[in-house]
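Novice: Everything below, folded, please.
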Amino acid sequence: LLVPPYYYRDRDDGLVSFFELISKSVDIDMVLYNVPGLTKVNLTGALLSKILDRAENIVAIKDATKDLTQLADTIRTIGKRVPVIAGAEEISYFGLLAGSPGATSAMANFAPNLVVDMYRAIKKNDIPTASSIFFEKILLFRHLDVAAVLQGFPIQIVYVKEVMNLLGMHGGSVRPPLTQLTHEKKEELKRVLEVIGKSGTLGPLSMKQRVSREK
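Specialist: As a prediction, this is how the structure comes out:
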């Protein structure tokens, strides 16, 4: 998983050369991670197309721009060359509808059945079910401490670990500079979990659940 250089930045030609150099230096497949919220470098569909022309062992793109217009354009531009994965939970639903073959999910750590059910509903063209899961459950969790999220802080990592700990799944604690949740934030999280968990959606998938979802 490879991100663009985020300290010294140059024009597009420099980025293309950067990825070409890495591609020629290793003999393993690579997934390019476009996460401008953290790197401050945005890889558009047009730029990614140039990179793919010069870096043959890039096999997929994880796109976490959270810009639905750009995500759709990236899928349109290079989606037939490599898979473009929706790389942020809040765009997963839209990415799958737009043609992404998959999406990454933080919630899958503690509510995998929610994510799987949304994915399968979309594949079956059951949009009402997928929409209900996404807007009523998944986004509810993602909007916790939205002010911190908008400032670019990876606060969701803290929430995911706390949920796992509450469920006895040993999520552990975050490392500095990230900080633990305050008592008030933990209580807010518990209220959200009560809503999400009403349909028995929390916790790891049992083998029986996995088999039933594969049918």
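Novice: going forward, measure contacts between C-alpha atoms and count neighbours the same way
Specialist: OK.
Novice: Could you list the buried residues of the helix or strand Tyr119 falls within?
Specialist: For Tyr119, the element it lies in under DSSP states H and E is helix 112-123. By neighbour count with 16 or more other Cα atoms under 10 Å, helix 112-123 contains the buried residues Pro112, Asn113, Leu114, Val115, Asp117, Met118, Tyr119, Ala121, Ile122.
Novice: To compare against the first, here's the next sequence to fold:
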Amino acid sequence: MFEGTGVALVTPFTKDNTVDYSALGRIIDAVTEGGVDFLVALGTTAETPTLTKAEKKEVLLYILDHNAGKLPMVVGIGDYNTQGLLDTLAEYPMDRVAGILSVAPYYNKPSQEGLYQHFKTLAQATDKPIILYNVPGRTVTNILPDTVLRLAKDFKNIVAIKEASGNMAQCMELVARAPERFTVLSGDDNLILAQAAIGMKGVISVAANCYAASFCAMVKHALRNEMNEARRLHYELLDRINLLFAEGNPTGVKYALHLQGLCENELRLPLVPASEGLQQQFRNA
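Specialist: Reported below is the predicted structural model:
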């Protein structure tokens, strides 16, 4: 279910800084037509830390209704407070989602045992499939392969990891040692070609918001080991993918979507829109 290209959906805002549901619907339609394999709501790219509790639930319900079961739907549920994780789990319509993406606890800097106990608590509180999310560039804490594999072995509903450490040696260790039922996904759009070559099974992508057709085609070719065509598409996309992250995420992807007429170029503080220099680079690209 969670292989190929998942898209970490943005949350569009209007000029008065409220959630723009019309734009969100347009983006869902565009990525669906572009060939993504599953949707991810309320991830980092959705500016989730800036949404109120009520907005998070409203956004999730809107995506579920608009998607209407066409694609598997994953919801981001992460917290640096394990009890907060459980509280959110009780508030969301979990019967309607296909799985959970749960980021490593941030700010607190837990030990590997603390990480294990945190995700153990989540796994025991739900029967939904869980995708671990390792992104030490944001959380500071790195979920090491031994901890990931211990969790995968002990809990059947921990089924995958979104690995965004950028450490290829760590990625290879996960692929080499993971049980057959466990999926290693990329969290780095610019690395998925190389990561598919070492055996990773897909990506949860930012670029698929705005470059869905070509990005999904590149991933499909890579996973089929059709590397000549995958490499051609990778290098066609690479400069534009790098621009998406030049001033942070989702600053770049919001501007790319704005250029395509899909949403306003609006973010919530502390994030700000792309600089004029970055905007010019996007227009050139």
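Novice: if we can go back for a sec, make CSV out of the buried residues of helix 112-123 of structure 1 and add distance to Asp10 of structure 1.
Specialist: As requested, the buried residues of helix 112-123 of structure 1 are exported to CSV (distance: Cα to Cα, whole Å):
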residue, distance to Asp10 of structure 1
Pro112, 40
Asn113, 42
Leu114, 41
Val115, 38
Asp117, 42
Met118, 39
Tyr119, 38
Ala121, 42
Ile122, 39
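Novice: can you map out the strands along the stretch 51-200 of structure 2?
Specialist: Counting by DSSP state E, counting those that start in this stretch, the stretch 51-200 of structure 2 has strands at residues 73-76, 99-103, 130-134, 158-163, 183-186.
Novice: and the longest one, which stretch of structure 1?
Specialist: Translated: strand 158-163 of structure 2. The aligned range for strand 158-163 of structure 2 in structure 1 is 58-63, by TM-score structural alignment.
Novice: and Ala121 of structure 1, what pairs with it in structure 2?
Specialist: Match for Ala121 of structure 1 (TM-score structural alignment): His221.
Novice: where along structure 1 do the helices fall?
Specialist: In order along the chain, structure 1 carries the following helices (DSSP state H): 12-25, 36-39, 45-54, 68-78, 89-98, 112-123, 127-133, 139-142, 146-150, 155-166, 183-196, 207-214.
Novice: ranking the strands of the stretch 51-200 of structure 2 by burial, who's on top?
Specialist: Of all these, strand 183-186 has the most neighbours on average by mean count of other Cα atoms under 10 Å, namely a mean of 28.
Novice: can you tell me what part of structure 1 it aligns to?
Specialist: Strand 183-186 of structure 2 maps onto residues 83-86 of structure 1, going by TM-score structural alignment.
Novice: same deal with stretch 126-134 of structure 2?
Specialist: Counting by TM-score structural alignment, stretch 126-134 of structure 2 corresponds to residues 26-34.
Novice: Give me the contact list for that stretch.
Specialist: 1-4, 41-43, 57-65 (Cα atoms under 8 Å, 6 or more residues apart in numbering).
Novice: how big's the offset between the helix holding Tyr119 of structure 1 and structure 2?
Specialist: Superposing on structure 2 and averaging over aligned pairs (mean Cα distance after the TM-score superposition for structure 1), helix 112-123 of structure 1 comes out at 2.0 Å.
Novice: just how off-centre is that helix within its chain?
Specialist: Helix 112-123 of structure 1 has its C-alpha centroid displaced from the chain centroid by 15 Å (Cα atoms, centre = their mean, to the nearest Å).
Novice: Can you list the helices and strands that it packs against?
Specialist: In terms of contacts (3 or more Cα pairs under 8 Å, 6 or more residues apart in numbering; DSSP states H and E), helix 112-123 of structure 1 is packed against helix 89-98, helix 127-133.
Novice: sorry, back to before: tell me which of the helices of structure 1 is the most buried.
Specialist: Mean neighbour count (mean count of other Cα under 10 Å) peaks for helix 89-98 among those, with a mean of 21.
Novice: ok, back up a step: could I get the helices and strands packed on helix 112-123 of structure 1 as JSON lines with distance to Leu15 of structure 1?
Specialist: Converted to JSON lines, these look like this (distance: least, Cα to Cα, whole Å):
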{"stretch": "helix 89-98", "distance to Leu15 of structure 1": "25"}
{"stretch": "helix 127-133", "distance to Leu15 of structure 1": "37"}
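Novice: that older thread, quick one: which of the strands of the stretch 51-200 of structure 2 is nearest Asp29 of structure 2?
Specialist: strand 73-76 (14.0 Å; Cα to Cα).
Novice: Where in structure 1 does the closest one align, residue-wise?
Specialist: Here strand 73-76 of structure 2 fails to align to any part of structure 1, judged by TM-score structural alignment.
Novice: Is it correct that Ala106 of structure 1 is in contact with Val160?
Specialist: Yes: shown here, Ala106 of structure 1 and Val160 form a contact pair, counting by Cα atoms under 8 Å, at 6.9 Å.
Novice: Structure 2: which residue goes with His183 of structure 1?
Specialist: Aligned partner of His183 of structure 1 by TM-score structural alignment: Glu276.
Novice: gap between that match and Leu64 of structure 2?
Specialist: Look at Glu276 of structure 2 and Leu64 of structure 2: by Cα to Cα, to the nearest Å, they are 35 Å apart.
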